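Student: let me see the structure of the following:
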Amino acid sequence: MATPATDMQSRIADIIGRLTGPGGRFEIAAEDVLGARIPVIRHRGRRVGDLLTASRVWGDRDYLVTTDRRISFAEHLDTVAALAVALRDRYGVHKGNRVAILAANSPEWVMAFWATQSLGAITVGMNSWWVAREIDYGLQHSRPSVLIVDEKRARLLDELDTTGITVLTTENDLPRLVTEYSGAELPQPEVDEDDPSVILYTSGTSGRPKGALHSQRNLLAVVDYFRFGDAFAAEMSGHNYDDSQPVPLRCLLTSPLFHIASLHNLVVPRLATGSALVLNQGAFDIETVLRLIERERITNWGAVPTMAGRLLEYDGAENFDLSSLTAFALASAPSSIAFKDRLRERFPFARDALVDSYGLTECSTAIAVATPADLNRSPGTLGRPILTVNLEIRDPEGVQVPDGTEGEVCVRSPFVMLGYWDDEAATAAAITPDRWLRTGDYGIVEGGELRLTGRRSDLILRGGENVYPTEIEQCLDEHPDIAECAVLGIPHSDLGQEVAAVVVVAPDSTVTEEQLTEFARERLSYFKVPTHWRITTESLPRNATGKLARRAISF
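Tutor: As a prediction, the model looks like this:
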């Protein structure tokens, strides 16, 4: 006799089979992608800009909402068309040119992104927490023809050479251009699905941020993944999925727009599905977020564990109506089993809505997702690979290992980036000739489910931000009193990890922790600045080849 569990598994398998099998809306077929045969959605879009044209059908529905603004799909489209034509006709932006955005989250950030996409240009999402030195590197590396900034970041440009770059502010220049070009028709240039679309920066093990270059295909594959999820949810609830009708979700956006969590996995797919995005602006404040959830009847929230930790710490959360939340995802950083248990115990919505996932900037979206049922059955799992993702665990020689054996997580899918912008060596090291991405993370697959056993060897995960020690060490090495140094991640109850530094100085040095902090603060984003220091005159431990023995360093 079939059990309820097997009946449910059979139903799930039947729905997935109908949606992804021959003739299904999300039929999967193997096709050539950049020289490799990989599974893709057969009936798919080819140009990100086409999503804009199609969005007019959503009319007066909310697309972008803030605490004090409400922008419909129609208003958004008209604004984007005007801005796109202004960028093209006034500033010469065309297919393949870079337009960089350096600003805090705002509707203007989103509109600038879409205007760039409608031209077939490449949006460069620059980290809004960067200091002047880091901004200079990003500009020299990506070489944008236009830089869109908010006034706060514009002040950081005074000490930089921006010759040849048109600088436009979100507060003044963008509204002026939109008014001047009001009524313009949306551009529709010819674009191939493997043409570049976006550059997002991710910290690099070599010390410099690397620009993950995403294609039109990458972003559109994310759209189809979300559409598939919406279709699956509709079928599970007994409804037929119709993608000509809007999906009535209201999604809270709390991560920076220069992250895939917000840009690729909210801004892009939810334009396509007619769903609302509610933007939290400014520093993360849990009371403001709770008010938005209650006022806007938020249905979906993807939070980094640090944000969820703020939720747990806030005494007044029970005073807000959070009953609208039906999807609550943890992403961008690992979270413990005990942490998830505390969320479920405290908040009723988390008991049936909490999901966990594993992904990388280089992969555009999640690689694997653990559903609430997965987490209840197997705490600590990161679930199964998502639609069209092939995942293998491989040994150091690149050979797949048996289930239950630890190795490097490698993935191949239509979500994998084209490569690293202007960095052939890093691209070759990360992506094999047959398009497998070496993640640098280590894990085990058992029963089809992934568990991570170790993050990238040196990576520090601070509040959802990736911090690589090498970049900080190279910065500290510039200090005249420092002979050598090592940067480590140490546990932190709220942030997951924070940055600590061991610095070796000469016996007669009088440098202080305060002076080192100020030195680092002038050169690095705040989240990279060490908060703990150990100043010593003893040399750091090294192995037989002279390489730093990082694991032998204690703090």
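Student: only C-alpha atoms for contact and neighbour calcs from this point on.
Tutor: Will do.
Student: mind listing the helices for the stretch 151-300 of the chain?
Tutor: Along the stretch 151-300 of the chain, the segments classed as helices by DSSP state H, counting those that start in this stretch run 151-154, 173-180, 216-236, 268-273, 286-296.
Student: highest mean neighbour count out of those helices?
Tutor: helix 268-273 (a mean of 23; mean count of other Cα atoms under 10 Å).
Student: which other residues reach that helix?
Tutor: 51-52, 54-55, 63, 73, 219, 222-224, 226-227, 243, 245-247, 276-277 (Cα atoms under 8 Å, 6 or more residues apart in numbering).
Student: can you redo the helices of the stretch 151-300 of the chain as JSON lines with distance to residue 92?
Tutor: Compiled in JSON lines, the helices of the stretch 151-300 of the chain are given as follows (distance: least, Cα to Cα, whole Å):
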{"stretch": "helix 151-154", "distance to residue 92": "22"}
{"stretch": "helix 173-180", "distance to residue 92": "14"}
{"stretch": "helix 216-236", "distance to residue 92": "21"}
{"stretch": "helix 268-273", "distance to residue 92": "25"}
{"stretch": "helix 286-296", "distance to residue 92": "39"}
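Student: would you do the same for the sequence below? I want to compare the two.
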Amino acid sequence: MRRHATMEWLLQTLAGYADRQAMVRGERSITYADLLASCRSWSGRIREHGIQPGEVVSLEGDYSPSACGAMLALLANRNVIVPLSASVRHRRDELAEIAQVDRSIVFDGGPEAAVRTLARSGHAGLLDTFIKEEKPGLVLFTSGTTGRPKAILHDFAAFLERYKAPRDTLRTLTFLLFDHIGGINTMFHTFANGGTIIAPDSRTAPAICALIERHRIELLPASPSFLNLLLLSGVHRDYDLSSLRIITYGTEVMPDATLNAARLAFPEAQLRQTYGLSELGILRAKSRASGSPWLRIGGEGIETRIVDGVLHIRSGTAMRGYLNAPNPFDEEGWFDTQDEVLEDGGYIRILGRRSEVINVGGRKVYPVEVEDVLLQMPEVADAAVRGEPNPLLGSIVAAAVNVQEPLEPSELKARIRSFCRGKLEEYQIPVKIEIRQGELYTDRYKKIRKEQLPGR
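Tutor: Here you go, the predicted model:
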């Protein structure tokens, strides 16, 4: 079968890097020649198992030479690929049903991946229409931990077009997960530019720092929650992290306190904010300056506008649509990101998701503004702020906190109120405060808010 032109470009590009180191996982290191050999091996297995172009195939696992080779082979075979990480394995049946998966390839850490056939009578709706176009596809899921996740369908060939423009060749850590839009972006951005991806077995702060030191990693894509955890632990002082040239952060709003601490801890590294959504992909973004919370989103094929304080984006590489939800684009192709922003001279500052804004007596409170102040307190290790219903005000500000040392709740509440006075308006100061023992972030290192907080 004739390959798609974009896939031909990608394979030829990778072949040009044949002798370069493509990937490191544990004690194993492979070159680009090895990666392409894995792709060819998987192409053979795909034929052996009778996997036809257009079939929907889930890839369950994490970054590995074999999993990456399988993804390339499925791309070449024009399959619709559904990457799934171990963090969602407990929901695999539900996700497979939503994505209309025909086959699953499971990497469970053993030497061989298992290929399974699922009972499927055919495809329906948007997916059926897309498959008839004979293009490779990509299905990702929204990351909400409650409710039914939405399945996002991308034209994978169009998705890859953004990597044709040459960028820096860097040794990059794949911190974001295999089924995360940022993780997919990291992998293909690195491969397209002949860089090396270093895949962690563990995403704890000590494990990440050890990998940076050992493999002289230059680019660390992370989340604000992980950076806060790293800086709070102080473990970065125990390792040589001088190889880091760039630290990118996204997936959630960065508190100023964490950003300032990161700037002090890594003075030689550029701190770059990224912006992306699973529905739109990772978009070109330029920070006003290293470590600035202001950024400009744009580039070829990208348009932005602000409507009632909310960012809207129109992109030529946006998703084709949801498989299990209504089309979110308006008649002109604009997507409402639900991110409230400020604008200044073409740059924007993201304040937070509209769904997370707390309405206190008609006045808006952005959780990250309150968290930023709480994180400046020596008593507070981490904080997650949310709104709770109130019959008089509509909502009140509630905060869950991890403390550095044991404190009585009444004492902590008094200290928080005292510290926040003069830094926050009275209506922004938390009324309800809970001390939490567990983490305030998900396994994707993203802050947990609302009813998702453990113990509620």
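Student: now the TM-score, please.
Tutor: The TM-score (TM-score structural alignment, normalised by the length of structure 2) is 0.71; 362 aligned residues with a Cα RMSD of 3.5 Å.
Student: any idea which of the helices of the stretch 151-300 of structure 1 gets closest to residue 309 of structure 1?
Tutor: helix 286-296 (9.9 Å; Cα to Cα).
Student: what is the corresponding segment of structure 2 for the closest one?
Tutor: Aligned by TM-score structural alignment, helix 286-296 of structure 1 corresponds to residues 205-215 of structure 2.
Student: for residue 282 of structure 2, see how far away the residue minimising distance to the centre of structure 2 is.
Tutor: When Cα atoms, centre = their mean is applied to structure 2, the residue found nearest the centroid is residue 182 (4.2 Å). To residue 282 of structure 2, residue 182 of structure 2 is 7 Å away according to Cα to Cα, to the nearest Å.
Student: before we move on, the earlier item: can you tell me the mean distance of the match of helix 286-296 of structure 1 from structure 1 after alignment?
Tutor: Superposed on structure 1, stretch 205-215 of structure 2 shows a mean distance to its aligned partners of 1.7 Å (mean Cα distance after the TM-score superposition for structure 1).
Student: can you map out the strands along the stretch 101-250 of structure 2?
Tutor: Ranges of strands within the stretch 101-250 of structure 2 are 103-106, 114-117, 137-141, 151-155, 171-173, 196-199, 219-222, 246-249, based on DSSP state E, counting those that start in this stretch.
Student: how about the nearest residue to residue 347 of structure 2, chain neighbours excluded?
Tutor: residue 296 (4.6 Å; Cα to Cα, 6 or more residues apart in numbering).
Student: export the strands of the stretch 101-250 of structure 2 to TSV and tack on distance to residue 351 of structure 2?
Tutor: Conversion of those to TSV gives the following (distance: least, Cα to Cα, whole Å):
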stretch	distance to residue 351 of structure 2
strand 103-106	39
strand 114-117	44
strand 137-141	24
strand 151-155	25
strand 171-173	28
strand 196-199	32
strand 219-222	19
strand 246-249	15
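Student: just give me the match in structure 2 for residue 348 of structure 1.
Tutor: Residue 348 of structure 1 maps onto residue 267 in structure 2, by TM-score structural alignment.
Student: please read the previous query as pertaining to residue 393 of structure 1.
Tutor: By TM-score structural alignment, residue 393 of structure 1 lines up with residue 306.
Student: neighbours around its match, how many?
Tutor: As a burial measure, residue 306 of structure 2 scores 16 neighbours (other Cα atoms under 10 Å).
Student: what's next to the helix or strand where it lies, contact-wise?
Tutor: Element membership of residue 306 of structure 2, judged by DSSP states H and E, is strand 302-307. With contact meaning Cα under 8 Å, 6+ apart, strand 302-307 of structure 2 is reached by 283, 297, 298, 311, 312, 313, 314, 315, 316, 341.
Student: so how do I select the buried members of these in PyMOL?
Tutor: In PyMOL, a selection of the buried entries from the contacts of strand 302-307 of structure 2 looks like this (16 or more other Cα atoms under 10 Å):
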select buried, resi 283+297+298+311+312+313+314+315+341
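Student: JSON lines for the contacts of strand 302-307 of structure 2, including secondary structure?
Tutor: JSON lines is the format used below for the contacts of strand 302-307 of structure 2 (DSSP: H, G, I helix; E, B strand; the rest coil):
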{"residue": "283", "secondary structure": "strand"}
{"residue": "297", "secondary structure": "strand"}
{"residue": "298", "secondary structure": "strand"}
{"residue": "311", "secondary structure": "strand"}
{"residue": "312", "secondary structure": "strand"}
{"residue": "313", "secondary structure": "strand"}
{"residue": "314", "secondary structure": "strand"}
{"residue": "315", "secondary structure": "strand"}
{"residue": "316", "secondary structure": "coil"}
{"residue": "341", "secondary structure": "strand"}
